[in-house]
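K.L.:
no sequence on hand, only this structure:
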């Protein structure tokens, strides 16, 4: 499963990032690189059965602190 995920990310990266690089859209290129690496890290951790905590409670606390109950 891990190899399949890495291959899928490589294919998407090849087609997506190549176009942005050739068109010299540097902000979009680097934003996609950073988000792609972040999501690939999450996928690899999930494939390796690493328990990733849910961000739901901190997000709920943040929204409650901003808007109140």
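P.N.:
Okay, I see it. Quick caveat: nothing in here was measured; it's all calculated off a predicted structure. Numbering: from 1, shown residues only.
K.L.:
all contacts plus neighbour counts: C-alpha atoms, from now on.
P.N.:
Fine.
K.L.:
element containing residue 27?
P.N.:
Residue 27 is part of helix 26-47, with elements assigned from DSSP states H and E.
K.L.:
this is the comparison structure:
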């Protein structure tokens, strides 16, 4: 399963990242790369059976801090 995930991410990476490099879109490339790597790591961890905690509570705390609830 891990090998399949790696292959799929390589294909998606080539299809999505190469045009950004060719168009010299540095900001978009950085943002996409960070998101892409985070998704890749989480996919690998989930396929290995690692339980990933839900980010709902920390996000809720941040939103409440911002809006003052």
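P.N.:
It's in. Note that this is a predicted model, so its numbers are computed, not measured.
K.L.:
now the TM-score, please.
P.N.:
The TM-score (TM-score structural alignment, normalised by the length of the first structure) is 0.86; 69 aligned residues with a CA RMSD of 1.3 Å.
K.L.:
about what we covered before: how big is the offset of whichever helix or strand comes after the helix holding residue 27 of the first structure relative to the second structure?
P.N.:
Following helix 26-47 of the first structure in sequence order, the next helix or strand is helix 56-67 (DSSP H and E). Averaged over the aligned pairs, helix 56-67 of the first structure sits 2.2 Å from the second structure after superposition, using mean CA distance after the TM-score superposition for the first structure.
K.L.:
how far off centre is helix 56-67 of the first structure?
P.N.:
Distance of helix 56-67 of the first structure from the chain centroid (CA atoms, centre = their mean, to the nearest Å) equals 22 Å.
K.L.:
against the second structure, where does it fall?
P.N.:
Under TM-score structural alignment, the alignment places helix 56-67 of the first structure onto residues 56-67 of the second structure.
K.L.:
try stretch 26-37 of the first structure
P.N.:
Counting by TM-score structural alignment, stretch 26-37 of the first structure falls onto residues 26-37 of the second structure.
K.L.:
average offset of that stretch relative to the first structure?
P.N.:
Averaged out, stretch 26-37 of the second structure is 1.0 Å away (mean CA distance after the TM-score superposition for the first structure).
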